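Student: The sequence isn't on hand, but the structure is:
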């Protein structure tokens, strides 16, 4: 949502820091955390090394800020989906359609959460658990939707199934660079979700 002109203007330091994190977020996704250097980020932000180190002392500090930014973005996205419909099925479809909305980036770079978690695991990086918590945000939100759909007993398992299925689609879409594959798989997921709607609820939706 665009800011109003009356909104307070952040301090220059905060603006510079936010810009650093935004650029680092994109570079970590496109190139990978390990292959992105301080110099790469500073060059794109167009600030001096001294100014850069004023905001962040290490690349791990930037990584922590990037993970925090992604977690906040994920939470905002989940809240937006929740506000789009009162029906849990439609909310679940929003999650599945995320693969189509982000198909260009997914085909080129993979899933931003999955790729970062995989890389940090290979590096045995201490932040691996923090990055994985974003998957936890999705899992918990999906579980709530399946519970609302009438699957309280197996909501957790269904949430993990949908989450893992979406990750599989993202991984293969990145490997094959195949948009038709993404759309086909999302259609299958959509049909599967529709099959989970209890008959009584389906009748209420149709009436």
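Tutor: Yep, it's here. Since the structure is predicted, the reported quantities are computational estimates derived from the model, not experimental observations.
Student: switch to C-alpha atoms for all contacts and neighbour counts from now on
Tutor: Noted.
Student: if we look at the helix or strand where residue 193 lies, which residues are touching it?
Tutor: Secondary structure assigned from DSSP states H and E places residue 193 in helix 179-195. Here helix 179-195 makes contact (CA atoms under 8 Å, 6 or more residues apart in numbering) with 89, 92-93, 96-97, 99-100, 103, 107, 169-170, 173.
Student: Go through that helix and flag the buried ones.
Tutor: For helix 179-195, the neighbour count (16 or more other CA atoms under 10 Å) marks 179, 182-183, 185-186, 189-190, 193 as buried.
Student: second one coming, line it up with the first:
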């Protein structure tokens, strides 16, 4: 297996540092040190901290197993949606509920002062909601989700609910409560008993 590149090491360190300390609390020097790289080498790979935040967000998203939403081995769309959110809940617990969701943290930290990062995150959330919209429509056609629901609005609410659960988990630090809120929230938003 090839050795990870210095760029990859910096991105991995940024994911961890941004997740623990937020965008404002994580500095380039600390991220470079965590990656075992000299601070100056950071600028060989990234123009700015904002560019690194975009790469870190994408790395984090890659770990969210979005491919579960398209898994042909799971024939029902509803099962793909509920399975995906169940995975996110378990990932939240394994990375430490006190850190919340990296995407939500970055969005809150960069919405005003880092428009490039905020716009990228808006696109990430929008792409996720679009995939969920298609699955809600499919689940409606399969008879598993109420046809009266607006698929796009339901998808947006699922994304917003996830971020809300992750944010509250940061405050109360209870992974069990977060998983219960997530499981029940997904089912209620989809009109499933």
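Tutor: Looks like it came in fine. Here the structure is a predicted model, which is why all the values come from computation and not from measurement.
Student: out of the contacts of helix 179-195 of structure 1, what pair is the most spread apart?
Tutor: Taking CA to CA as the measure, the contacts of helix 179-195 of structure 1 span a maximum distance of 26.2 Å, between 89 and 107.
Student: The two - which one has more neighbours?
Tutor: residue 107 (21 against 18; other CA atoms under 10 Å).
Student: any idea how far the residue mapped onto the more buried one from structure 2 lies from residue 175 of structure 2?
Tutor: Alignment note: residue 107 of structure 1 maps to residue 97 in structure 2; criterion TM-score structural alignment. Here residue 97 of structure 2 is placed at a distance of 6 Å from residue 175 of structure 2 (CA to CA, to the nearest Å).
Student: any shared contact partners between the two?
Tutor: residue 169.
Student: Residue 26 of structure 2: how many residues sit nearby?
Tutor: Neighbour count of residue 26 of structure 2, defined by other CA under 10 Å: 17.
Student: Could you do residue 104 of structure 2 as well?
Tutor: Neighbour count for residue 104 of structure 2, taken as other CA under 10 Å: 20.
Student: what comes up buried for stretch 135-145 of structure 1?
Tutor: Buried, per 16+ other CA under 10 Å, within stretch 135-145 of structure 1: 135, 138-139, 141-145.
Student: before we move on, back to that, close enough to count as contact, the match of residue 107 of structure 1 and residue 165?
Tutor: No - at 9.8 Å, residue 97 of structure 2 does not count as touching residue 165 under the criterion of CA atoms under 8 Å.
Student: Quick one: distance of the biggest helix by length in structure 2 to the chain centre.
Tutor: Looking across structure 2 with DSSP state H, the single longest helix is helix 115-141. Its chain's C-alpha centre and that of helix 115-141 of structure 2 lie 11 Å apart, by CA atoms, centre = their mean, to the nearest Å.
Student: other SSEs contacting that helix?
Tutor: The helices and strands touching helix 115-141 of structure 2, judged by 3 or more CA pairs under 8 Å, 6 or more residues apart in numbering; DSSP states H and E, are helix 49-62, helix 77-95, helix 102-110, helix 151-172.
Student: Give the buried residues for the first one.
Tutor: Using 16+ other CA under 10 Å as the test for burial, helix 49-62 of structure 2 gives 49-50, 52-60.
Student: Give the burial count for the equivalent of residue 17 of structure 1 over in structure 2, as a bare number.
Tutor: Mapped onto structure 2 by TM-score structural alignment, residue 17 of structure 1 lines up with residue 7. Neighbourhood size, residue 7 of structure 2 [other CA under 10 Å]: 19.
Student: which one is the aligned residue in structure 2 for residue 88 of structure 1 nearest to, not counting chain neighbours?
Tutor: Aligned counterpart of residue 88 of structure 1 in structure 2: residue 77 (TM-score structural alignment). Distances taken as CA to CA, 6 or more residues apart in numbering put residue 139 closest to residue 77 of structure 2, at 5.1 Å, once the chain neighbours are dropped.
Student: For stretch 90-105 of structure 1, buried residues please.
Tutor: By neighbour count on 16+ other CA under 10 Å, the buried set for stretch 90-105 of structure 1 is 90-97, 99-100, 103-105.
Student: Also stretch 146-155 of structure 1?
Tutor: 146-147, 149, 151, 155.
Student: So for stretch 105-118 of structure 1, first residue to last residue, what's the gap.
Tutor: First-to-last residue span, stretch 105-118 of structure 1, CA to CA: 17 Å.
Student: who touches that stretch?
Tutor: Here stretch 105-118 of structure 1 makes contact (CA under 8 Å, 6+ apart) with 28-30, 32-33, 99, 128, 131-132, 134-135, 167, 170-171, 173-179.
Student: still on that earlier bit, which of the contacts of helix 179-195 of structure 1 sits closest to residue 50 of structure 1?
Tutor: The closest of the contacts of helix 179-195 of structure 1 to residue 50 of structure 1 turns out to be residue 107 (CA to CA; 36.7 Å).
Student: State the distance from the closest one to residue 153 of structure 1.
Tutor: Counting by CA to CA, the gap from residue 107 of structure 1 to residue 153 of structure 1 is 35 Å.
Student: now swap in residue 23 of structure 1 and tell me
Tutor: For residue 23 of structure 1, the distance to residue 153 of structure 1 - CA to CA - is 42 Å.
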